[in-house]
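Participant: can't give you the sequence, but here's the structure:
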């Protein structure tokens, strides 16, 4: 998690005037190159966090919040977003990556069913382009900054 946010922040820090498409591409590529991370995104709150001590959950959450905040801070800098909106972009990107990845990897038996039945063929998600469109649309729909980004 820390490596992902660090890599994303390094790439974001190098940008001066990114477009929503640039950010969507960066976030999508960063998440899609980490399939295990995307799988764990779904399982952490549903299973993993419920079966460990509160101290372990606390340690995990502190690291997760710090990673989230560092990416959100870069989005604030680049787009002049407030903390809440920048955080929403990170939340949507990460949440959708986890959810869509589950659709993309249904398991061998269901995959065969989906591929063999034209009515179900849409059930297997083509995650990267779909995730990129979702993130880009979200960023485009956010309020425009009222002042130039801080560098």
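Facilitator: That came through fine. These numbers were taken from a predicted model, which means no experiment stands behind them.
Participant: can we go C-alpha only for contacts and neighbour counts from here?
Facilitator: Fine.
Participant: in the longest helix along the chain, which residues are buried?
Facilitator: Secondary structure assigned by DSSP state H gives helix 54-79 as the longest helix of the chain. For helix 54-79, burial by neighbour count (16 or more other CA atoms under 10 Å) applies to 57, 67-79.
Participant: which stretches of this structure form helices?
Facilitator: 2-13, 20-32, 35-43, 54-79, 83-104, 108-116, 127-141.
Participant: give me the residues contacting the last one.
Facilitator: With contacts defined as CA atoms under 8 Å, 6 or more residues apart in numbering, helix 127-141 is touched by 20-21, 23-25, 27-29, 32, 89, 92-93, 96-97, 100-101, 104.
Participant: run the angle between it and helix 54-79 for me.
Facilitator: 60 degrees (axes from the mean of the first three to the mean of the last three CA atoms, to 10 degrees).
Participant: buried set for helix 127-141?
Facilitator: In helix 127-141, counting by 16+ other CA under 10 Å, buried: 127-128, 131-136, 138-139.
Participant: in JSON lines, list those along with distance to residue 108.
Facilitator: Formatted as JSON lines, the buried residues of helix 127-141 follow (distance: CA to CA, whole Å):
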{"residue": "127", "distance to residue 108": "18"}
{"residue": "128", "distance to residue 108": "21"}
{"residue": "131", "distance to residue 108": "23"}
{"residue": "132", "distance to residue 108": "26"}
{"residue": "133", "distance to residue 108": "27"}
{"residue": "134", "distance to residue 108": "27"}
{"residue": "135", "distance to residue 108": "29"}
{"residue": "136", "distance to residue 108": "31"}
{"residue": "138", "distance to residue 108": "33"}
{"residue": "139", "distance to residue 108": "35"}
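Participant: next up, a second structure to put side by side with the first:
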């Protein structure tokens, strides 16, 4: 794998990634100011507005979306204990900040916001890849439209799914309680 270095912001979080070979993967996350797409200055967002803000922010960060696909496949497996520990702590801190921002900007409580963040991570990786096929697959879809049976448009698809999940979480507080 060729060396790749990137520095991006996601909802007020700055992350830098160096991926020379999986073993030297480094990810750091720190809080820095971001543009108007941040949630920090927003409140009383509807689920649709919240989902739209989150997805627009993701769509502006293709490197981050690409990396989400590789986190569990490679970046958490092919690294040393020290690196994965550092990454998991940084990721945990980033999730905590994002969870707080979501709960402040919307009707979701922290537990519901955390569930939404889990869904964002789980849905973004495959939907990003499906919505941004490689060159050969894109050519196949153009030349043989009947094969393009699952043509996904990333932003509206993820926005719709996250808004529906947010609505469900906001209206079903009992689903957040541990079974027992």
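Facilitator: Good, I have the coordinates. Everything quoted here is computed from the prediction, not taken from an experiment.
Participant: and the closest residue to residue 145 of the first structure other than its chain neighbours, how many neighbours?
Facilitator: Distances taken as CA to CA, 6 or more residues apart in numbering place residue 80 nearest to residue 145 of the first structure, at 5.0 Å, with adjacent residues excluded. Other residues lying near residue 80 of the first structure total 20 when counted by other CA atoms under 10 Å.
Participant: quick check: residue 80 of the first structure touching residue 74?
Facilitator: No. Counting by CA atoms under 8 Å, residue 80 of the first structure sits too far from residue 74 to count as a contact (9.5 Å).
Participant: which of the buried residues of helix 54-79 of the first structure sits closest to residue 2 of the first structure?
Facilitator: Nearest to residue 2 of the first structure among the buried residues of helix 54-79 of the first structure is residue 67, at 5.7 Å by CA to CA.
Participant: counterpart of the closest one over in the second structure?
Facilitator: Residue pairing (TM-score structural alignment): residue 67 of the first structure is matched to residue 94 of the second structure.
Participant: circling back: which among the contacts of helix 127-141 of the first structure end up buried?
Facilitator: Using 16+ other CA under 10 Å, the buried members of the contacts of helix 127-141 of the first structure are 20-21, 23-25, 27-28, 32, 89, 93, 96-97, 100-101.
Participant: pull the contacting residues for whatever residue of the first structure lines up with residue 151 of the second structure.
Facilitator: Using TM-score structural alignment, the partner of residue 151 of the second structure in the first structure is residue 124. By CA under 8 Å, 6+ apart, the contact set of residue 124 of the first structure is 103-106, 111, 114.
Participant: likewise for residue 131 of the second structure?
Facilitator: Residue 131 of the second structure neighbours (CA under 8 Å, 6+ apart): 151-154.
Participant: give me that answer again for 10 Å
Facilitator: 138, 150-155, 157 (CA atoms under 10 Å, 6 or more residues apart in numbering).
Participant: as JSON lines, those residues with distance to residue 69 of the second structure would be great.
Facilitator: JSON lines is the format used below for the contacts of residue 131 of the second structure (distance: CA to CA, whole Å):
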{"residue": "138", "distance to residue 69 of the second structure": "19"}
{"residue": "150", "distance to residue 69 of the second structure": "19"}
{"residue": "151", "distance to residue 69 of the second structure": "19"}
{"residue": "152", "distance to residue 69 of the second structure": "16"}
{"residue": "153", "distance to residue 69 of the second structure": "17"}
{"residue": "154", "distance to residue 69 of the second structure": "14"}
{"residue": "155", "distance to residue 69 of the second structure": "17"}
{"residue": "157", "distance to residue 69 of the second structure": "17"}
